[in-house]
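Asker: The sequence isn't on hand, but the structure is:
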C-alpha cells in the first residue's frame, strides 16, 4: 500500500516581507539589492532542513502573489487600498525571489487575478479530497478557515515557522472562539484594516466571536439584530448589514481555482546542486554555497557580498570591502542547557569562560526594579546551545519551604566576581545596564561590556515599516534576526493571581528560560556586532553609546533625594486648586459633569455651549485633545483654558507629587529613575519609573516640583545646562554666518533674529523670533506656525519666507537634508548616528510629512544628544583628576546635568564641569560656534535650575 501523501504549501509572499525586514540592506556584486532574497533563501533552506528532520512532505510548492489586483477589487474597489506600495529597494527583488525558488527546483505558483491565499485554498482542498494530508506554512489568519478534516478526506493543518507551532482545530478555536468553518463569519464582522475589509464599524474580535457563538453564523446574527437590546451594536448591525455581507465575500477564500500545475508534479526529490550553486554564486551568497559542499573549485570562490550603498565618509569600510558573512548556527536546543548546582560545575563554566574570552551574561531577579530586586540566579552562554543557569535564590520566600540544591549565594558570587570584573573577558548582555546594577549591589563591578540592544539601536534606529522591525528588545531581535520566539515570562511564571515569583519556578523550567536568554544574547551579538564596521556604526557605538553604559548605570544607583513632606504638601495644594477649577468649569458649563471624560466634555463644549471647531472621530464622540482645547482657548473660550489648567494639575499630581512619594526607595531614601539608551529615535536618553524629563521647565508649577528634589545635609545640587544648543548646532550645520557671529559675540540670539526679521526688537518681536527659531528647525508648516503665533496662514508663510531670505543657509540645510534622507533612507548626526525614516516616501500625506519634519530635526537633535552623552562619559574621570571624585552626577534631563556635591566644592567643580561640557564635541568634531553652559546651584533642584 502506498504511504500517505503529505503536501506542504508555502505562503511565499509572507516569507518575502519577513525576509526583507529581518536583514539589513545588502547588494550583490552587480549592485542589485538582495537583502530580502538572501533572507528568503535562508528561510526556505531552514524550512527544508527542519521538515527533513521531521516527518517531511512528499510534495511541496511555494505559492506567491502575482500582483496587487485580484478579483476582489472588482467586487470592492477599495480592497487593500490602504496598503502602501512595496519599498523601492524590494521591487527589483521580487523576480529574484522567484529565481531562488526555482533554484531549489521547487514549483513556484502564481496566477493573475488571484491571491496566493486562493491558490493555497484550491490546492489544499484538491489534495485533501484525494485523501492527502496538507500543511500550509503560514501564520495568515485568513488561511485558518481551511484547518480541519472532512470525513473521508485528508487533514489540513498550518505550520507557523515564526513560533515553530502547528495549528490544528483547537488552536483556531482558541484564537477565534469558533471552529475554522466559522472564522470567515468572524472576520466579516470585525473587518481588516490591513486589507481594508470594512466589516461592521466598532465590532472587534471579541464581539464578533461572541455574536457568531450566540447566533451560529453571520446571516443569523444579522437577522437577529432587530430583536436585540437597543444599543450602538444593534444600530450598527442593522445599518451596516450590507457591509458585513460584502466583507464575508471578501474574506472567503476561493477554493475552486484552476490548478496551473498538477499536484502530482509537486513530488519532492533530491535538490539538484548545480542550479542552486549557480544562483548562490551569481548573487554572492558565499556562506550558503559552503553549505552545498561543492568543493574549492566553486565559481563563487572570489565572490563577496557588499554592504548597501551609499556608506558615509569615514563611517565604514572602503567601497568593495567584504561584508562579514552571517554566522551559521544550530537551532536552539533546550535540552543542551545545564543547571549549575555545585561549585565544581560552576568552576568548570568559569574556566571555560576565561578561555573563551567572551561570555553572554543575564541575571534573573524577583522584580524589574534593579535597585530593589533580589537576585534569583545568573545565566551564562559561551556559544550556541552552550549555556547554563546558576540558581541562587530559588525555593520561595517561606523559610520552611523546601529549597532545591543550589550554590550558596555568597560562594557563587565570590567565584563569579573575578570573571565578571576581568578586563580579559568581554561580558555581553541585552540591556546589560540592568545586570550591572543588580550585581553592583552585591559588590561586583561588571566590565568590560557589550550590549546587543544598543548595537541594534546604533544600526537600525527607526528602521521599521508598519510597526515591523522597530524594537530593540530581546524577543523582537530574536524573532527578527534568529527566527526564534523565546519563551515568554508569563509562560514560566503565569499571570494574574496565579503568577508565582521567578524564585519559585522549578529549576528545569527556570533553566530553559534563563539559559535561553543568555544563548539568544550570544547569538545576537555574533550576528549584529560584525555589522557595525560594515554599516558605519562603529564610531557612534564605540565613541558615544558604549562608554555611557556604566555611567548611566552609576547615575541610576546614585538616585536623588526628594522631600516627602514637601511633596505631600504640594499634592494637597494641587488637589485644592483642581477642586476650585472644577467648580469654575461646572459654573461655566451650567451643570456638573466629569471633566476627565472626553465624551462628556465634548458634549458640553460643542453641543451645549455651541463652540465651533468640534469634530467627531470613529467612535462617534468629539475630540477634546490638547490642540482642540488650545484652539478654543485662542478663540476666547475661558472654559477651555480652565480645562487645560485642570488637566495639567491632574497629570502633575498623579505623575509627580503622588507617584514620587511611592517611588522613594526605602533602603536609600532616594528616587532612582531608569534611563533608556534606546528610548528615543534620535539618541536622546529617556527616563522612566519615574519619568523626570516631562516636568514643565519654565512654569511656576514646574519650579515647585523641582523644589522637592533636594540635596543631602551639607550638600547642594548643581545644575549645568547647555544654552540653546540646538540653535548653535543649526548655525554650524547649516552654515549661517549671522547666527554664528551672534553666538560668537554672546548676543541674545532671539533678539538678533527679531532684528533680522522685523527690523526692531521689543518683547513681542523677540517672542515671535524665539518661536520661529525653534519651529523652523522642526520643519513646521505655515498652518502650524500660524497656530502658534495666532496669525493667518498667509502671514505665517510670509514670516517663513522672510526667515529663509535672511538666513538662506537654513533653507539649504532643510532641502539638502530631505534630499539625502530620501536617497539613503536615513539621516546622520555629526558623529555618525543614523536614524532611519522608512515612511519618507509614504503615499499617505501625513505620514510622509511627519517623517520629513522629523528628518529635518534629527541630525540637530541627535548631534545634541551625542554631545551631552560624550560629556557624561568624560565627566567622572575629569572630576576625579581634579580631586573631586566625590561629586556625583545624578540626573540628565534634556540638555541639563544635575550633580550633588559638598557646598564648599561648588567653586572648584563648576569650571571642570563647564569645560567638559563645552569641549565635549572635540576632537571628533570642531564646531564653528561655542557651546554655552549655564551653571547654578542651590539646596534644591528648583533653586539650582
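Answerer: Cool, the structure landed. Because the structure is predicted, anything quoted here is derived from the model rather than measured. Numbers count the residues shown, from 1 in each chain.

Asker: Could you use CA atoms for every contact and neighbour count after this?
Answerer: OK.

Asker: Same question for stretch 564-581: list its buried residues.
Answerer: 564, 566-568, 570-571, 574-575, 578, 581 (16 or more other CA atoms under 10 Å).

Asker: same thing with stretch 932-945?
Answerer: Buried, per 16+ other CA under 10 Å, within stretch 932-945: 932-933, 935-945.

Asker: Pull the residues that contact that stretch.
Answerer: Outside stretch 932-945, the residues within contact range by CA atoms under 8 Å, 6 or more residues apart in numbering are 703-711, 715-725, 898, 906, 910, 914, 917-918.

Asker: Mind checking which of those residues are in strands?
Answerer: Per DSSP state E, strands hold the following members of the contacts of stretch 932-945: 709-710, 715-722, 898.

Asker: Contacts only, for residue 758.
Answerer: Residues near residue 758 by CA under 8 Å, 6+ apart: residue 765.

Asker: any idea how far it is from residue 538?
Answerer: To residue 538, residue 758 is 46 Å away according to CA to CA, to the nearest Å.

Asker: Quick check: residue 211 is in a helix.
Answerer: Yes - assessed with DSSP: H, G, I helix; E, B strand; the rest coil, residue 211 lies in a helix.

Asker: Check which helix or strand the closest residue to it other than its chain neighbours maps to.
Answerer: Nearest residue to residue 211 in three dimensions, chain neighbours excluded: residue 221, at 6.4 Å (CA to CA, 6 or more residues apart in numbering). Using DSSP states H and E, residue 221 sits within helix 218-224.

Asker: Give me the contact list for that helix.
Answerer: For helix 218-224, using CA under 8 Å, 6+ apart, the contacting residues are 185-186, 188-189, 211-212, 215, 237-238, 241.

Asker: on that earlier part again, now the buried residues of stretch 564-581 in TSV, please, with extra columns for distance to residue 838 and secondary structure.
Answerer: Below are those laid out as TSV (distance: CA to CA, whole Å; DSSP: H, G, I helix; E, B strand; the rest coil):
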residue	distance to residue 838	secondary structure
564	46	helix
566	47	helix
567	44	helix
568	46	helix
570	45	helix
571	44	helix
574	43	helix
575	45	helix
578	43	helix
581	44	helix
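
Asker: try this one next to it:
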C-alpha cells in the first residue's frame, strides 16, 4: 500500500473493491479445515479471510498499487429485489452453523487492517461495488473488482476490470465474452434469459447461457428479441419467449446492478491507509492467529505479542468439554406460558436450541404431536407437554385431556418465531422426522443441524447412528428405554397416554443428549475433513427429502387389488403344478419341506444342510438346479416371485395409502447405507422389480393426478461413467464422449466382433460383465447370471481385465488405500470406513469387494444428492413436484403443459451436478420419459 496516496480521487487513482462476502465463503469452504479458539469459538473463516486480506496488502505494491481500497459486504438478506420478487434467493442454502458467529468478526478484521468497511441495509454488496465503480470511472480513475462473481461481469470495461484472487488471474472484456458469449454490455440480457437457479431468478424456461447468447447476438439486445419473438423459427423457443416475456423482463431488473446506491462514503474516504500496528496485532492476538500475528509483526516492524502455546495433545485426546459429563437429571416440565417464555428468551440469547418431538407414532404423516423437548445447556432441558390424555374415558372411549398443558395452538404461536428464525440454529437427531411433524402444523423449521448426519459424515461404515447407540458410545450414557414407558406388544400404549410426570425424564433427556452430541461432533467435523460433505450433501438434503415425503405419490388402489387377485390365482395354479411335479402335496412356502422333496425324495444333486439340519433352498440353489433343467425348482422360483410381489407390494401398498391424501408417503433414510445411497422404507419403493412383466404392472399403479403426468429423469450408466473416470480407462471415456453403445463397444473390444450386426447375446454378456465388475462379481456369480459354465465366466472376467487393465489397477490401489487408511472415499470427499478390510477368510473377499465398489457407488450417490438439493430451486415457479428418488432416477409429478420446461431445467441440473466440485472426464447424460403412470414414464 502506498503511504503517500493522493487525498482526492481523480485521474491516476486506482480503486480496489474487494468482494468481502466472496472472500468469507471462499475462506470457509476452500481453505484448510476450520479451527476454533481455545474458548470454542469457530474462527477458521476469519483466519482464511485475514490471510487473503494480508496477501492482497503484500501483493499490492509497486506502480500499479491501489490508491484507494474498500471491502464491501452484504448486510442482511432482504433487499429491494425482494420487494420486486418475493422468491428472490429464497432457495439459497442456510448459512453453516460454524460460519454465523464469524460474520461480524470479518468486519472487525477489515477495520483492524485499517481498510474501509462498507455495507448498507437493503442493498447487496454487488450494488455498492457497481456504484463505486461508476463513481470512480466518472472521476477519471481505474477500478479493479477483486472477485470472480459472474454477476459483477456486467461492470467490466471502460477502466473497470476484475481480478480472481483465488486463481490469480485478470478478468477483462475478452474473458467475459468467453464466459457469456457476449460483451459485458449484454451480460444482463443473457442472464435475464438464462435465469439463475442459485438466486432463484426465473429467466426463460429451457433456455441456457449458450442459447441466450445466440439469441442476443442475433437480435442485438433483449428488447429487440422480445419484440421480434414471433419471428423465431423454432416453435418451442418462440412460444417460450412469448409466454414468459414479463418474467424475462423481471429477471433483467433482478440481475441489473444498481449503480446509484445512496448514502455511501465518498471515494476520498476509501484512501489507502497503513494499518495501526497496535490495533491490528491486538485483533490477531485476540483471534489466537499465531503464524499470521508473527508475519504481520515482521511486515510492520513491530514486536509480536506473546501468545501462550496450546497444550500438546495426541490426536483424538483433546480435552473433553466438561459440560458433556454433567448429570442427566436437571429437567423441567413447562406447563404454562409463564414457564415457556423464559425458555424462549434463553433460546434467543444462545442462538441455538436442541429440539425433539414426542408423538403418537413413527409415521410422520399420521402421528400426532404430544410434546416438545428443548435444551440449550447440557444437563438442563425442558419438556413441554401438549396433548397427553388421562387413562380413563367416557363410554364412547373418548379420553379427557390431562391437566397442566399449554394448548397446542398457543404453544406453537409462541415457539413458531423461534423455530422459523434464521438466526437461531435448531439442532436435532434425525431432524427430518421433527421437521415433518412441525410442517403438518404449519411451522417451517430452519436452519437445522442434525447429529445423526454429523455422525454419518464422520463415521460412515464404522457403526450405526441412532441416538441410543451414539449416547452410549460417545457420552457413556444409556438413555431411558422407550419400552419402559410404552410397554410392548399387545399391552403397548401410545405416548399421549403416558402420564406427564413419567414422560418428563425420557422426553427432556432426548433433547439433552442431542445437544451434547452436537457439542461433541460439530468441532470434530473439520478435523475429520468431512465438513464439506456434511454441509453440502447431508444437511441441505433434509428439507428436500422432507418435502418430497410429504408430497407422496398417488396410487390406484383398484389396480393393486386386481393384481393381488390375479397373483393369487397364478400362485394357486403354480402350487398345483409344483405338487404334481413333486408327486404329493406340501407347503410350497416351507424351505424345510421343499428341501426334503428336492434332495431326499427326488435325489437331486447339490443338497447341503445347514446348522439346523434343514437343506439350503435359497434362490442361488434353486437357480442352479433350474439351470440344469429341473422344472420343480424353476416353478418354485416363479411362485416365490409372485408371492413376494403380492405380499410386499400389491397387498402391502394398499395398506400404505394415506386415508386423507390418497397417496403413498415413503420415508428416506439418509444415513442408512454406508456409500451414501438413500434407502426407502415404509414402504420401500426402490426395489420394485422392473425387468419382469409383473413388476412393470405394479408401477402402473403409481399414477398422476388429473391434468398431470409423471416425469422420470434417469442417469444413464452413471456408475460405469464414474468407473471410466476414476480408473482412467481411455477407451471407455472416449466411448462415453462419443455417445456410443457402451455394452456393444465393450463386447467388440473383448470378443473382437464388429458393433454392426452384433449378436444380442454377445452384447448381453458384455453388459453383465460391465456391471458385474463394479460390484466385484465372481466367476460363480457371473456364471449364474449368464447361465454359462464357471470356467467360461472366469475366462470372460480375465479377458475383461486384460482389455481394460486400468480397472485392475484401480481395484488394487483402492484395496491398498483402504488397508493403509481404514477408509475409502468418493470423488466428493465422502469417507466410507472399511473396518473389515484386514479380515481373513470369507470376510476378506467381501470387505475388499465393498471397498472397491464404495467410491464408485458412493460418487454416484453423491452426484444425485447434489442434484436433488439443487432441483427445488431450478423448478421453483413451475407446476412440478419431486416425488421419488430411486437409485439413479428422479420422479416428478408435472402439469401436462410444463413437461418440456421441467425436463430442460432438471436435466441441466442433473447433468451438471458434479460441477464445480469435480470435473469429470466423461459426460453425465440423463434419459427422460413421461406418461400417466410410472411404468409409462420410465
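Answerer: Happy to help now that I have it. Note that the coordinates shown come from a computational prediction; the quantities given were computed from them, not determined experimentally.

Asker: so stretch 917-927 of the second structure aligns onto which residues of the first structure?
Answerer: Mapped onto the first structure using TM-score structural alignment, stretch 917-927 of the second structure spans residues 924-934.

Asker: what distance separates the matching stretch from the centre of its chain?
Answerer: Between the centre of stretch 924-934 of the first structure and the centre of its chain there are 32 Å (CA atoms, centre = their mean, to the nearest Å).

Asker: Spell out the residue ranges of the strands in the stretch 351-500 of the first structure.
Answerer: For the stretch 351-500 of the first structure, the strands defined by DSSP state E, counting those that start in this stretch cover 358-365, 375-383, 386-391, 426-429, 449-451.

Asker: Could you dump those strands into JSON lines and include distance to residue 829 of the first structure and mean neighbour count?
Answerer: What follows is those, written out as JSON lines (distance: least, CA to CA, whole Å; neighbours: other CA atoms under 10 Å):
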{"stretch": "strand 358-365", "distance to residue 829 of the first structure": "31", "mean neighbour count": "26"}
{"stretch": "strand 375-383", "distance to residue 829 of the first structure": "35", "mean neighbour count": "24"}
{"stretch": "strand 386-391", "distance to residue 829 of the first structure": "38", "mean neighbour count": "27"}
{"stretch": "strand 426-429", "distance to residue 829 of the first structure": "26", "mean neighbour count": "26"}
{"stretch": "strand 449-451", "distance to residue 829 of the first structure": "21", "mean neighbour count": "24"}
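
Asker: Figure out which of these is closest to residue 592 of the first structure.
Answerer: Nearest of the strands of the stretch 351-500 of the first structure to residue 592 of the first structure, taken as CA to CA: strand 358-365 at 48.5 Å.

Asker: quick check: angle from the closest one to strand 386-391?
Answerer: Angle, strand 358-365 of the first structure to strand 386-391, by axes from the mean of the first three to the mean of the last three CA atoms, to 10 degrees: 30 degrees.

Asker: what range in the second structure matches strand 358-365 of the first structure?
Answerer: Aligning strand 358-365 of the first structure against the second structure (TM-score structural alignment) gives residues 352-359.

Asker: what's in contact with that stretch?
Answerer: The contact list for stretch 352-359 of the second structure, computed with CA under 8 Å, 6+ apart, reads 347, 367-376, 424-429, 434, 495-496, 507, 510-512, 514-515.

Asker: dump the residue contacts of the corresponding residue of the second structure for residue 541 of the first structure.
Answerer: Residue pairing (TM-score structural alignment): residue 541 of the first structure is matched to residue 534 of the second structure. By CA under 8 Å, 6+ apart, residue 534 of the second structure lies in contact with 453-454, 457.

Asker: Neighbour count and distance to residue 467 of the second structure for these - can I get that in CSV?
Answerer: Formatted as CSV, the contacts of residue 534 of the second structure follow (neighbours: other CA atoms under 10 Å; distance: CA to CA, whole Å):
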residue, neighbour count, distance to residue 467 of the second structure
453, 26, 11
454, 27, 12
457, 28, 15
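
Asker: tell me which of those residues is nearest to residue 814 of the second structure?
Answerer: Once CA to CA is applied, the member of the contacts of residue 534 of the second structure that ends up nearest residue 814 of the second structure is residue 457, at 20.0 Å.

Asker: how far out from the middle of the chain is stretch 116-136 of the first structure?
Answerer: Mean-position distance between stretch 116-136 of the first structure and its chain equals 37 Å (CA atoms, centre = their mean).
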